[in-house]
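**Q** predicted model and sequence follow; I will ask about them next.
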Amino acid sequence: MGMLKEFRDFIARGNVMDMAVGIIMGAAFTAIVTSLVDDLVNPLIGFFVGGIDFSDQVIRFGEGENAATFRYGNFINAVIKFAIVAWVVFLLVKGVNKIKEAALADVEEPEPEEPDAPSQEQLLTEIRDILKRDAEPAGEGG
């Protein structure tokens, strides 16, 4: 029973749930990025470089069914997808950091108050009391 309790506690932690949500969102985001690259970016790049579709770019070594195929076009697509994902993640992190900074600025910690300096009257009273004490003969007072 102890193992099940530990497992339940592990799953119930907030950071595990956040990670699960992040993985699910990442999978959904991958589909969006794939469509963005395949359906929008590649045709746009292809237009500017003379109609080249990167996914079809290959170098064949040999002939027939057993020929080795070097699909550098798919690699170019993967690099483009990575660059887009990296850029979007950078923007998301930057945005989240701005939101955090704004939230922290709103909750400004109160600065500890410095004790007020004694007034002139308090200082003069203390000096008078010290002078009186020092002026008293040793036998008096007490």
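**A** Perfect, thanks for sending it.

**Q** CA atoms for contacts and neighbours, from now on please.
**A** Noted.

**Q** quick check: longest helix of the protein.
**A** helix 72-106 (DSSP state H).

**Q** gap between the helix or strand that comes right after that helix and the chain center?
**A** Past helix 72-106, further along toward the C-terminus, the next helix or strand under DSSP states H and E is helix 120-135. Chain-centre distance of helix 120-135: 59 Å, with CA atoms, centre = their mean, to the nearest Å.

**Q** want to compare, so here's the second one:
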Amino acid sequence: MLKEFKEFAIKGNVLDLAIGVVIGGAFGKIVTSLVNDIIMPLVGALTGGVNFTYLKFTIKEAHGSVPAVTLNYGNFIQNTIDFLIIAFSIFLFVKLINKLKREKKEEVVKEEAPKPSPEVLLLEEIRDLLKK
């Protein structure tokens, strides 16, 4: 069982997945910073200095030690923008990878095309001469 687990863990798919998770986590932090530190302040400036993170609708006011019940729709807006940027970035990345794969596949197909034998070339020349 240990041997099977070792073979499974060393397979390329598992390593690729692990690398993807680590890079994805770091990418998420970058996008969150982009949204929080660059995009949302600009949006806030355009909307009169509104900070979306603190936007909320109070359903029930706080009473004593009982906290208020709120709908934090500003946080939802912030997270939705994060998601849209991440999804769009992944879309562009996948599109680029697919384009590179297509180009490489086309190159391989061109390289794999069999070259005609000298006899075939000679027969083609004769055919072309006969057509003239």
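**A** That came through, no problem. Worth saying up front: this structure is predicted, and the values here are computed from it rather than measured.

**Q** for the two chains, what TM-score is obtained?
**A** With the length set by TM-score structural alignment, normalised by the length of the second structure, the two chains reach a TM-score of 0.80; 117 aligned residues with a CA RMSD of 2.1 Å.

**Q** before we move on, back to that, now the longest helix of the first structure on the second structure. Mean distance?
**A** On superposition with the second structure, the mean distance recorded for helix 72-106 of the first structure (mean CA distance after the TM-score superposition for the first structure) is 0.7 Å.

**Q** buried ones in that helix?
**A** Neighbour counts over helix 72-106 of the first structure (16 or more other CA atoms under 10 Å) mark 73-74, 77, 80-81, 84-85 as buried.

**Q** out of those residues, who's nearest residue 94 of the first structure?
**A** Among these, residue 85 lies closest to residue 94 of the first structure (CA to CA), at 14.0 Å.

**Q** gap between the residue nearest to that closest one when sequence neighbours are not counted and residue 48 of the first structure?
**A** With sequence-adjacent residues excluded and distances taken as CA to CA, 6 or more residues apart in numbering, residue 85 of the first structure is closest to residue 33, at 7.1 Å. Going from residue 33 of the first structure to residue 48 of the first structure by CA to CA, to the nearest Å gives 21 Å.

**Q** how about residue 104 of the first structure?
**A** On the measure of CA to CA, residue 104 of the first structure and residue 48 of the first structure end up 46 Å apart.

**Q** could you do residue 114 of the first structure as well?
**A** For residue 114 of the first structure, the distance to residue 48 of the first structure - CA to CA - is 67 Å.

**Q** how near is the spatially most central residue of the second structure to residue 25 of the second structure?
**A** The centre of the second structure sits closest to residue 90, judged by CA atoms, centre = their mean, with a distance of 1.3 Å. Computed as CA to CA, the residue 90 of the second structure to residue 25 of the second structure distance reads 13 Å.

**Q** closest to residue 97 of the first structure among the buried residues of helix 72-106 of the first structure?
**A** Once CA to CA is applied, the member of those that ends up nearest residue 97 of the first structure is residue 85, at 18.1 Å.

**Q** residues near the residue opposite residue 12 of the second structure in the first structure once aligned, how many?
**A** Counting by TM-score structural alignment, residue 12 of the second structure corresponds to residue 14 in the first structure. Per other CA atoms under 10 Å, the neighbour tally for residue 14 of the first structure reads 10.

**Q** separation between residue 14 of the first structure and residue 101 of the first structure?
**A** For residue 14 of the first structure, the distance to residue 101 of the first structure - CA to CA - is 22 Å.

**Q** correct me, but residue 68 of the second structure touches residue 56?
**A** No: counting by CA atoms under 8 Å, residue 56 is not a contact partner of residue 68 of the second structure; they are 11.0 Å apart.
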